[in-house]
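Asks: mind looking at a prediction? Sequence and model below.
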Amino acid sequence: MRWGSVLSLSGAALVLLLQGQLALSVIQIDPTSIDSLTEAGVTITEPMWEFYLQNQTEGIPGKLTDTWYVAGAMFMTMMQFWHVSGYDKHNDVVSHDLMFQAGENYNYFDSNYSQWLGNDDQMFWGLAAITASETGFPEIEGKPTWTSLARAVFTMQIGRWDTDECDGGITWQIHPWQAGYTLRNSISNGGLFQLAARLGRFTRNDTYIEAAEKIWDWSEDSPLITPKRNWFVADSTSGDNNCRDSGDMQWSYNYGTYLAGAAYMYNQTEDAKWRKRAEGLLGRLTTDFFPKQYDHKVFSEYACEPRQTCDRNMLNFKGWSAQWMAMAANLVPELRPQVESKMQSSAVAIGTSCVGESEGMKNLCGSRWWGAKWDGIKGLEVQQAALGGITANLMLLSSAETKTIETNPDADEKYLDTGDDDDTVLQKISTGDRVGSWILTVLWGSGIVAAGWWLIKQQ
């Protein structure tokens, strides 16, 4: 091609041509067809899996370069996709790597990473573990059940409940020497709320339900959730000011995690207050994150997408939130029409954006689902987000149930046959722990430091 011809190309096309990144044909998606959605999900999964294999840290299963939690969140999405599509090509690796990262004490607090982890990092692995239980993901013989791993994360995190400042909450970071330690953020507290609610529904154990109630009440008493501001969810609040201020950046996953937890609580308790909360959060989420300029139809992480300033974390958010919206719709049927319409139009948009090609990889998705083209962003995170959007639609169509201990008894919390004096043995919560349990009695009262030590010791 002569230079004069190149100059006649549009700027965007020129960039793509010079980079050797030519757009592929659109993935045609019928959001009302399980087969169509499954085919699209598989198409999106394969480059995501290639990114996963390319970016493992020195070949460590489940550990990506410069991040830890993202792989756990990806496994969470892949198990949901398997559950509603039957696509099991990567299940063996997901199972192995998910268990490998649980660490020597089976609590996703491995000594190799524990000095720099945040509560939100550990929390995502806990959500992956409870997802395995709810989807009936196969258990591994001779290892703790997935439910036991989720419970271990819950137990450790609730042991960090801190009433010295702000009358409660857990901090973003785990250790005082970490930058941001004094912050209490929504994804850490909302994630723990969601984990507690899901454990409560799955196990039918009131210990978790009471804990979820406590976390929500504290969140609403703090600046994190403000129903009177149209269900505004702040990103964080600072212990330095006794949680009187707030960081108001808006991210979909903060709404999504509280929404999912509220839906689980309504499904388990049938208390109308939880339905009201779920409806309020969903209303705010669908108003703000499906912007007018995209006809209120396409999911957008609007705080960073337009200028392409989303970092590695932010690129994932709407994929998780889409799945949490679908969970909420399945658990609270009154939410279904609102969720279904947003997810279906977003699925069609995903098909028009996953058309990138680079370095031999095809069907790269980009950060923007709107615009009917690939925006040039590539990586595991954007593929995972797109897969999350497709999976959300499958969750709404599939007859696959969200399991409980009654329908998935293999996932019950069990002892390991390694001896009572083995510190890695996960102790099962007994029936006597269900109401007025030792967790709530000790943690909501005094002696938080001693309680935290005792809870961790049990793991």
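Replies: It's in. Note that this is a predicted model, so its numbers are computed, not measured. Residues are numbered from 1 along each chain as shown.

Asks: C-alpha only now, for contacts and for neighbours.
Replies: Will do.

Asks: residue 58 - how many residues pack around it?
Replies: 10 (other Cα atoms under 10 Å).

Asks: over to the one 10 residues further on?
Replies: In terms of burial, residue 68 registers 20 neighbours under the definition other Cα under 10 Å.

Asks: just to check, it is in contact with residue 121?
Replies: Yes - judged on Cα atoms under 8 Å, residue 68 makes contact with residue 121 at a distance of 7.1 Å.

Asks: which residue ranges form the strands in the protein?
Replies: 183-185, 225-226, 232-233, 236-238, 356-358, 361-364 (DSSP state E).

Asks: does anything pack onto the last one? Which helices or strands?
Replies: Applying 3 or more Cα pairs under 8 Å, 6 or more residues apart in numbering; DSSP states H and E, we find strand 361-364 packed against helix 34-54, strand 356-358.

Asks: residue 123 contacts residue 193, correct?
Replies: No - using Cα under 8 Å as the test, residue 123 is too far from residue 193 to be in contact (10.2 Å).

Asks: which one of the two has more residues nearby?
Replies: Between residue 123 and residue 193, residue 193 has the larger neighbour count (other Cα under 10 Å), namely 30 against 27.

Asks: report the contact partners of the more buried one.
Replies: Residues in contact with residue 193 (Cα atoms under 8 Å, 6 or more residues apart in numbering) are 211-212, 215-216, 258, 261.

Asks: mind checking which of the residues you listed are buried?
Replies: Using 16 or more other Cα atoms under 10 Å as the burial test, those include 211-212, 215-216, 258, 261 as buried.

Asks: rewinding a little: need the contacts of residue 193 in a markdown table with distance to residue 376, can you?
Replies: What follows is these, written out as a markdown table (distance: Cα to Cα, whole Å):
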| residue | distance to residue 376 |
| --- | --- |
| 211 | 43 |
| 212 | 41 |
| 215 | 40 |
| 216 | 39 |
| 258 | 32 |
| 261 | 34 |
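
Asks: which single one of those residues is nearest to residue 305?
Replies: Lowest distance from residue 305 to those (Cα to Cα) belongs to residue 258, with 22.6 Å.

Asks: spatially nearest residue to the residue most central in space within the chain, not counting backbone neighbours?
Replies: In the chain, the C-alpha nearest the mean C-alpha coordinate belongs to residue 320, at 4.8 Å (Cα atoms, centre = their mean). If the residues on either side of it in the chain are set aside, residue 320 comes closest to residue 388, at 6.1 Å by Cα to Cα, 6 or more residues apart in numbering.

Asks: so how far is residue 38 from that neighbour?
Replies: For residue 388, the distance to residue 38 (Cα to Cα, to the nearest Å) stands at 12 Å.

Asks: quick one, which of these two is more surrounded?
Replies: residue 388 (29 against 23).

Asks: the structure to be compared is supplied as follows:
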Amino acid sequence: MVRTVSNSLACALLAVHGALAAGITVDVEDADSIKAAAALVAEDLMSYYNGNESGNTPGILPEATTAGGDYYWWTGGLLWGSMLDFRGHTGETKYDSLISQGLQWQVGQNNDYLPANWSAQLGNDDQAIWALSALDADESEFTEPPSADPQWLDLAINVFGEQASDARRVDDGDCKGALRWMIFTFSNGYDYVNSASNIGFFNLAAQLAWVTKNETYADAASDTYDLLKDIGFVTDKFQVYDGAHVDECSDINKVQFSYTAALLLQGSAYMYNHTNGATEWKDRIDRLVDAITDTFFPDGVAFEAACEKASNCNTDMLFYKGILHRGLGSTMQMAPYTADKILPVLKTSAKAAVAQCTGGDNGRLCGYHWSSAKNDGTSGAGQQLSVLSALVSILPQQAVAASSGSGSSGNGTTTTGGSGSQNTTDSGASNTDVPGSPGAKLSTSLGALMGALVLGGLFLA
């Protein structure tokens, strides 16, 4: 059973803005109301996490086990990225120690988010989700780990270096140069190339370019985007398909998931900002926004087109709406002109999402089918995380105090420049309206080696 505790401040705020005895209501035009609702949803989300308790594993949701389970390892990385996003938009710092411990505990023996216990089921897409959350920590100037441990930016750079290496990629055929889905040859799925892994790498490269101002990362992002188009994973109509087997790269699985499209859009927005509004990135953003809203927001409410109508979404898929909302919210930050089109949709969707939060023993757990007029009887971490991200996506970013700031040296591989600063000039736009450290403390030599190869010009050779 999900554990719940009281939150007097949030309850008081909700009383002012129309809370019900059972359930949560929200005024999507009022920031205080949104924050109050988000605080309750976040509290219930964190009630699914017990990694900080004696005998449990920090960083991951409890049902995740080395033998597989309802929640896979990657969802832990998404959890911390989402909680950092919540922190950055509300100023709430009470979960800081859990976030810090969770992100550090799973870094693995080589400081690259490849813990040995999970090697049998680790994909490049899983590793990328954790790296992107480390970048979230760096970009939000979240308190850095102890100086003897890798810093947030170092961890992301290490992952980039490994994923850029030839060892992770298809060496011939129509998929040549693409990241495989699974990392190790003994894993089921090693012979599959999925868009999620390549889009995760694209997004990571784009954010690293924005943070470090190093054009090596920007080049990697551009090359990866082109590769996705060339293979056919991204169509001329900006549909984003799932992937293909290595030996039949032209036989593409055309199922579409919201999270891959959202991550592609987010990375494109970072590239748009990094290039000071380059026309090609603006065009990609505009076309992707249209495709995403048409496919995944029928009637203005987030809908997982591949599985929701038939009610056959698996546990992983229950998290996708959260990534969808976060990707669109991030796009508004990096390319503010997009808010005119994106924000109204996110508000409609967030309002519908909160209307689902009337379930469970506490009368406020969130369901999944947001387009339904009443709670669908489901509950879980995926449902809570997705509603939380829906609420956070319609809040403006704010400065958060009580953090030591980003002290990352960026020495995981090689970088140039300091931390990124958001460009809000929108040049080229048509209008102008975005406790504990890990047990492993080994060197970052593997990431440094891979980074050296990348910077030596071997990327996608």
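Replies: Sure, I can see it. Source: prediction; values computed, not measured.

Asks: if we can go back for a sec, residues contacting the residue nearest to residue 320 of structure 1?
Replies: 77, 318-320, 322-323.

Asks: that one matches what in structure 2?
Replies: Counting by TM-score structural alignment, residue 388 of structure 1 lines up with residue 389 in structure 2.

Asks: would you list every one of the helices in the stretch 251-400 of structure 1?
Replies: Secondary structure of the stretch 251-400 of structure 1 (DSSP state H, counting those that start in this stretch): helices at 252-269, 272-288, 317-331, 336-353, 380-397.

Asks: what's the closest non-adjacent residue to the equivalent of residue 277 of structure 1 over in structure 2?
Replies: Matched by TM-score structural alignment, residue 277 of structure 1 corresponds to residue 284 in structure 2. Excluding its sequence neighbours, the residue lying closest to residue 284 of structure 2 (Cα to Cα, 6+ apart) is residue 268, at 7.1 Å.

Asks: how much space separates that neighbour from residue 396 of structure 2?
Replies: 20 Å.

Asks: residue 292 of structure 2 too?
Replies: 22 Å.

Asks: quick one on the thing from earlier: could the helices and strands packed on strand 361-364 of structure 1 be laid out in JSON lines, adding distance to residue 227 of structure 1?
Replies: Shown next, in JSON lines, are those (distance: least, Cα to Cα, whole Å):
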{"stretch": "helix 34-54", "distance to residue 227 of structure 1": "35"}
{"stretch": "strand 356-358", "distance to residue 227 of structure 1": "41"}
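
Asks: just tell me which of those ends up closest to residue 272 of structure 1.
Replies: Distance to residue 272 of structure 1, taken as Cα to Cα, is lowest for helix 34-54 among these, at 32.4 Å.

Asks: the inter-axis angle of that closest one versus helix 380-397?
Replies: In terms of direction (axes from the mean of the first three to the mean of the last three Cα atoms, to 10 degrees), helix 34-54 of structure 1 departs from helix 380-397 by 150 degrees.

Asks: by how much does helix 34-54 of structure 1 deviate from structure 2 on average?
Replies: On superposition with structure 2, the mean distance recorded for helix 34-54 of structure 1 (mean Cα distance after the TM-score superposition for structure 1) is 1.4 Å.

Asks: for that helix, which outside residues touch it?
Replies: With contact meaning Cα under 8 Å, 6+ apart, helix 34-54 of structure 1 is reached by 27-31, 64, 71, 81, 85, 87, 351, 354, 361-365, 379-381, 383-384, 386-387, 390-391, 393-394, 397-398.

Asks: buried subset of these?
Replies: Buried among the contacts of helix 34-54 of structure 1 by 16+ other Cα under 10 Å: 27-31, 64, 71, 81, 85, 87, 351, 354, 362-365, 379-381, 383-384, 386-387, 390-391, 393-394, 397.

Asks: isn't residue 411 of structure 1 up against residue 147?
Replies: Yes - between residue 411 of structure 1 and residue 147 there is a contact under Cα under 8 Å: 5.9 Å.

Asks: joint contacts of those two?
Replies: Residues touching both residue 411 of structure 1 and residue 147 by Cα under 8 Å, 6+ apart: residue 133.

Asks: stretch 348-361 of structure 1: end-to-end distance?
Replies: Across stretch 348-361 of structure 1, the terminal residues are separated by 21 Å (Cα to Cα).

Asks: hang on, I meant stretch 329-337 of structure 1
Replies: Stretch 329-337 of structure 1 has an end-to-end distance of 8 Å (Cα to Cα).

Asks: out of the strands of structure 1, nearest to residue 290 of structure 1?
Replies: So among the strands of structure 1, strand 232-233 is nearest, using Cα to Cα, at 15.7 Å.

Asks: which part of structure 2 matches that closest one?
Replies: Aligned using TM-score structural alignment, strand 232-233 of structure 1 spans residues 239-240 in structure 2.

Asks: contacts for the matching stretch next, please.
Replies: 195, 233-234, 254, 256-257, 260-261, 288, 291.

Asks: quick revisit: any idea how far the residue nearest to residue 320 of structure 1 is from residue 305 of structure 1?
Replies: Using Cα to Cα, residue 388 of structure 1 is found at 17 Å from residue 305 of structure 1.

Asks: could you do residue 281 of structure 1 as well?
Replies: For residue 281 of structure 1 relative to residue 305 of structure 1 (Cα to Cα), the value is 22 Å.

Asks: one step back: just the buried subset of the contacts of stretch 239-240 of structure 2, please.
Replies: Buried among the contacts of stretch 239-240 of structure 2 by 16+ other Cα under 10 Å: 195, 233-234, 256-257, 260-261, 288, 291.

Asks: take those residues and write them to JSON lines, including distance to residue 16 of structure 2.
Replies: JSON lines is the format used below for these (distance: Cα to Cα, whole Å):
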{"residue": "195", "distance to residue 16 of structure 2": "45"}
{"residue": "233", "distance to residue 16 of structure 2": "48"}
{"residue": "234", "distance to residue 16 of structure 2": "46"}
{"residue": "256", "distance to residue 16 of structure 2": "41"}
{"residue": "257", "distance to residue 16 of structure 2": "38"}
{"residue": "260", "distance to residue 16 of structure 2": "38"}
{"residue": "261", "distance to residue 16 of structure 2": "37"}
{"residue": "288", "distance to residue 16 of structure 2": "38"}
{"residue": "291", "distance to residue 16 of structure 2": "38"}
